[in-house]
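*Asks:* Coordinates only, no sequence provided:
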């Protein structure tokens, strides 16, 4: 205990020193009367992009006792909160614990419900259009006859953290976690262990979007008040010793329900402090640099039908078509994130009805982002994020091509060794996409087309492009068991450019493999 207190003290000194260097006092501020009321406003959860703030309140205008509310940020200001409505809210007490990155799935605590197993249970609800669908009790083994509260889902949707007073813990309330199984069910919960849990109470948990930074409230680790907010990071050897977030967040009162957007720059939490307008208020505070989570990349955009877009303009430099996504009809699609080298699935989700999607990519990752929809060819984009990349947001709109005879689809992530027709390992995910598509459409026959840029002789480029197309054909036959009768391979050399060959970027686009649909019968 003495050693841990020394570590905490050192960190707090470093925090204070960093604030002095910044030349300003970074203290928690009440989020203000637009969001907070004279009633209880607590349990904030901020969306990954930092533009939506969900919270619990017993203010008038709700459905029952404590209801879920949401405020959206417009032009840098939080708007008037809106009740989340039935069936999410009931005559009982509800609190929106957390949402997935795309804000299409929500986990929350529901108390005293007819289908509850204990006093309070964890539930899940999914968006149906612009409204929340009927909540479902997660059931056993997550919920018990005791109490389960304050769920937090990892960015990949595979680990659920929560608080419970079930037997087998170390104190009154402990933090537990469960891993999602291959069949979609939740595995037997495990206690997160004595580094985090104490003989007292750990009453709230939030796993950041980076998947390794944990924030929680505890009255068993010492600190400034009745319950302080702490941070711990997951390392190869387990969770690091908790760090008190210091006086910028913690006071002599109780601080809990701590949440941070993917950017890691601001934190929202609920507390009772000297300037609280009601019984509990929501506060916001800047996060010191030494306590910020790892940098993340938030990728967002719209998936749409390419054939419905208005006539594209032409990029004056690359000579490539540029589509206005606002003119295209959205497509509801499956979104899949996988490792480029192995095709190991990281995340499987879907777009909202308006075709929008959001995913988080970790720093240091090399991922493929794939979109699939019935009646369309697949589309993939590769993201290679440096390990030291700071937080960034990347807009990537995806245009899907409807399946049809004569349609030509580029295989965006097929790679070869330099000047050779040897497929590189990171081509596996893209070619597996094509194998899946051909298995789903057993009557499909395609012409695999190889293309080069304008460097080299015509004869050389024809030979290289033909060999590369043949390498793709061989992969489909040998690895995907696709009948050779459904495949042909043709090399077109430099004769069919899709961009200017005057620039390196244009030549890179011209060096490609694509396929043309010959038959769908």
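*Replies:* Looks like it came in fine. The model shown is predicted, which means the values in this text are computed figures rather than measured ones.

*Asks:* Please count neighbours and contacts with C-alpha atoms only from this point.
*Replies:* Fine.

*Asks:* Show me the strands in the stretch 301-450 of the chain, by range?
*Replies:* Under the criterion DSSP state E, counting those that start in this stretch, the stretch 301-450 of the chain contains strands at 313-314, 321-322, 329-330, 334-339, 345-350, 356-362, 366-372, 379-384, 392-395, 398-400, 408-411, 445-451.

*Asks:* The stretch 151-300 of the chain now?
*Replies:* Using DSSP E, counting those that start in this stretch, strands in the stretch 151-300 of the chain cover 159-164, 174-179, 190-191, 202-207, 213-218, 228-235, 238-239, 243-244, 255-259, 266-271, 281-286, 296-305.

*Asks:* closest to residue 369 out of those strands?
*Replies:* strand 296-305 (9.5 Å; CA to CA).

*Asks:* The strands of the stretch 301-450 of the chain: which one's closest to residue 156?
*Replies:* Residue 156 sits nearest to strand 345-350 of all those, at 5.3 Å, using CA to CA.

*Asks:* What are the contacting residues of that closest one?
*Replies:* For strand 345-350, contacts defined as CA atoms under 8 Å, 6 or more residues apart in numbering pick out 156, 157, 332, 333, 334, 335, 336, 337, 338, 339, 357.

*Asks:* Next, the angle from that strand to strand 356-362.
*Replies:* Orientation of strand 345-350 against strand 356-362 (axes from the mean of the first three to the mean of the last three CA atoms, to 10 degrees) gives an angle of 170 degrees.

*Asks:* List the buried residues for strand 345-350?
*Replies:* For strand 345-350, a neighbour-count test (16 or more other CA atoms under 10 Å) marks 346, 347, 349, 350 as buried.

*Asks:* Ok, stretch 374-382 next?
*Replies:* In stretch 374-382, the ones that count as buried by 16+ other CA under 10 Å are 376, 377, 378, 379, 380, 381, 382.

*Asks:* Please list all residues in contact with residue 180.
*Replies:* Applying CA under 8 Å, 6+ apart, we find residue 180 in contact with 157, 158, 159, 160, 186, 187.

*Asks:* one more structure, for comparison:
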């Protein structure tokens, strides 16, 4: 490729130019099978799960900058990059760097001026194995007679952020841009809305919505800054966005634009000038700019008997503030995706309008740590209610207590709702304990319960005859009595009396400390349901316990409690 073309690209494409001021211990160079010698790489985009990478390379047959992609091989290595097929990879038609991936890398969005609604449009392609399918135009109302580009979906796939510009060029230049957002509906994407004026000040470009769904990074040359397009960050709270702040750890006097950040949020992907060529690197993000860590949960809902997808209801609550985050239909395909942020406890439930189905539920506690796993796949199979069927509701109790945890209140409401919708249903609540422990002393904090037993102790004492009383000083009498506790109990009581002994039975109270709270816990569950309007005659309770074995997973002394509901009849 000629030096003229390379110089033209350097002058026109908006790229990150990180200077040597960034210390090497804060920068990780991608491996050599990606950063190959004598090849320039630009504008990396990493999927939210960190497993798929899109980028530009000047290693092409026609001398243009072509799109390539690679997938993660191990924690620190990548498979060799592949060229994106020619159905998508059209350098003379595509807006350079105007591409993105959804969270799991299964969908690519890109910007092209090939036949569409006018100017540049947003296009999408689904991944199929090691290739990409023929792209489709996103259509109206996202695309218009203006220029749309640089689209990116939110991690849950519910929102689409993009820029709409007065002018755009396939060489990467754009002007008069404003940021837009559209919400997904059953019929496609809703009418886009402009982001507020504190973000759209005349030329805002390349939106990057991060995995927490509330942090947005974009480029603009309308805030002063260091020169050219600088990067800015804003966060969403409710329906408002904070005033943007510059990412001065990355901004330079050149155009700074094409970066991306995976869900783990510690490193930013960018391109920098290496010793000879442009290279792809990861740059450590300062603590003050790091987004919240998240877990993305995606899955399907099917009928347990037929395997057919179900149009179920998805509900997600923030347990701490009782805020409902999701309350929507899964859709006819039975597919869903949600993103949960660190710092809260979440109640996730899937149910049907049809009252003859049971529900699915799970509690996610992210108050301490999230990010060890950044995604989870759920295959939810909903069953019809039938006599004899059992299920395990997500009911937990406070530590060392029979008090129901606040995290379980949504679950118990669902149980009560099922009973109200099926007025003839009767159930049995079984509380089973797999780590029963007892001791004569309160040897660990889990031994909160006390069992009181009456113990009969037999005591034999020597009898003092009348003659003996005359011969012995009265002050020595109290020393004559002798007790033998728990001795010779097999002797006949009458024989002992005939031999001159008095047999006395004494009652003592014995305490045994233990951790069996199953009866009280089962009673607490029943009481809650009765309090929600369920007749107590419809609820039976039972308990089961066994002592801890070496194979039990719980820590010693901690009661392993499981609640099971059995449907007795309908």
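*Replies:* Sure thing, it's come through. Since we're looking at a predicted model, the values are computed, not measured.

*Asks:* circling back: I'd like the buried residues of strand 345-350 of structure 1 written out as CSV, with distance to residue 305 of structure 1 added.
*Replies:* Shown next, in CSV, are the buried residues of strand 345-350 of structure 1 (distance: CA to CA, whole Å):
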residue, distance to residue 305 of structure 1
346, 25
347, 23
349, 19
350, 16
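
*Asks:* can you redo the contacts of strand 345-350 of structure 1 as TSV with neighbour count and distance to residue 433 of structure 1?
*Replies:* What follows is the contacts of strand 345-350 of structure 1, written out as TSV (neighbours: other CA atoms under 10 Å; distance: CA to CA, whole Å):
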residue	neighbour count	distance to residue 433 of structure 1
156	20	21
157	18	22
332	21	18
333	25	15
334	18	13
335	21	13
336	18	11
337	24	12
338	19	12
339	18	13
357	25	20
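
*Asks:* and the two most separated of those?
*Replies:* The widest separation within the contacts of strand 345-350 of structure 1 (CA to CA) is 23.2 Å, between 332 and 339.

*Asks:* how about the residue lying farthest from the centre of structure 1, secondary structure?
*Replies:* Taking CA atoms, centre = their mean, the residue of structure 1 most remote from its mean C-alpha position is residue 459, at 47.0 Å. Classification of residue 459 of structure 1 by DSSP: H, G, I helix; E, B strand; the rest coil places it in helix.

*Asks:* quick revisit: of the contacts of residue 180 of structure 1, which are still contacts in structure 2?
*Replies:* Using both residues aligned by TM-score structural alignment, their matches' CA atoms under 8 Å, structure 2 keeps these contacts from those: 158, 159, 160, 186, 187.

*Asks:* ends of stretch 163-179 of structure 1, how far apart?
*Replies:* Using CA to CA, to the nearest Å, the span of stretch 163-179 of structure 1 from its first residue to its last is 15 Å.

*Asks:* For that stretch, give me every contacting residue.
*Replies:* Residues contacting stretch 163-179 of structure 1 (CA under 8 Å, 6+ apart): 142, 144, 146-151, 158-162, 186-192, 194, 196-205.

*Asks:* Which one of the strands of the stretch 301-450 of structure 1 lies nearest to residue 417 of structure 1?
*Replies:* Using CA to CA, the nearest of these to residue 417 of structure 1 is strand 445-451, at 14.6 Å.

*Asks:* who are the neighbours of that closest one, in terms of helices and strands?
*Replies:* helix 458-480, strand 487-491, strand 512-519 (3 or more CA pairs under 8 Å, 6 or more residues apart in numbering; DSSP states H and E).

*Asks:* For stretch 471-479 of structure 1, list every residue counted as buried.
*Replies:* For stretch 471-479 of structure 1, using 16+ other CA under 10 Å, the buried residues are 471, 472, 473, 474, 475, 476, 477.

*Asks:* oh, I was asking about stretch 32-42 of structure 2
*Replies:* Neighbour counts using 16+ other CA under 10 Å place 34, 35, 40, 41, 42 of stretch 32-42 of structure 2 among the buried residues.

*Asks:* contacting residues around the first one?
*Replies:* Right, the one you point to is residue 34 of structure 2. Contacts for residue 34 of structure 2 (CA under 8 Å, 6+ apart) come out as 78, 80, 81.

*Asks:* Are any of the residues you listed buried, and if so which?
*Replies:* Using 16+ other CA under 10 Å, the buried ones in those are 78, 81.

*Asks:* can you put the buried residues of stretch 374-382 of structure 1 in a markdown table and add distance to residue 65 of structure 1?
*Replies:* A markdown table is the format used below for the buried residues of stretch 374-382 of structure 1 (distance: CA to CA, whole Å):
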| residue | distance to residue 65 of structure 1 |
| --- | --- |
| 376 | 47 |
| 377 | 48 |
| 378 | 47 |
| 379 | 46 |
| 380 | 46 |
| 381 | 46 |
| 382 | 47 |
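
*Asks:* Would you confirm that residue 405 of structure 2 contacts residue 396?
*Replies:* Yes: under the criterion of CA atoms under 8 Å, residue 405 of structure 2 makes contact with residue 396 at 5.8 Å.

*Asks:* Just the helices from the stretch 401-550 of structure 2, written as ranges.
*Replies:* Secondary structure of the stretch 401-550 of structure 2 (DSSP state H, counting those that start in this stretch): helices at 409-421, 466-471, 477-480, 493-498, 518-531.

*Asks:* Looking at the buried residues of stretch 32-42 of structure 2, which is nearest residue 427 of structure 2?
*Replies:* residue 34 (60.0 Å).

*Asks:* Could you find the counterpart of the closest one in structure 1?
*Replies:* Using TM-score structural alignment, the partner of residue 34 of structure 2 in structure 1 is residue 34.

*Asks:* Could you confirm that match falls within a helix?
*Replies:* No: using three-state DSSP, the assignment for residue 34 of structure 1 is coil, not a helix.

*Asks:* if we can go back for a sec, among the helices and strands packed on strand 445-451 of structure 1, which comes closest to residue 27 of structure 1?
*Replies:* Once those are compared by CA to CA, strand 512-519 is nearest, at 53.6 Å.

*Asks:* Turn the buried ones among the contacts of stretch 163-179 of structure 1 into a named PyMOL selection, would you?
*Replies:* Under the burial definition 16+ other CA under 10 Å, those of those that qualify are selected in PyMOL by:
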select buried, resi 142+144+147+148+149+150+151+158+159+160+161+162+186+187+189+191+192+196+197+198+201+202+203+204+205
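
*Asks:* Name all residues that make contact with residue 132 of structure 1.
*Replies:* Counted by CA under 8 Å, 6+ apart, residue 132 of structure 1 has contacts 84, 86, 87, 88, 125, 126.

*Asks:* ranking the residues you listed by neighbours, who comes first?
*Replies:* For those, the largest number of neighbours (other CA atoms under 10 Å) sits with residue 88, at 26 neighbours.
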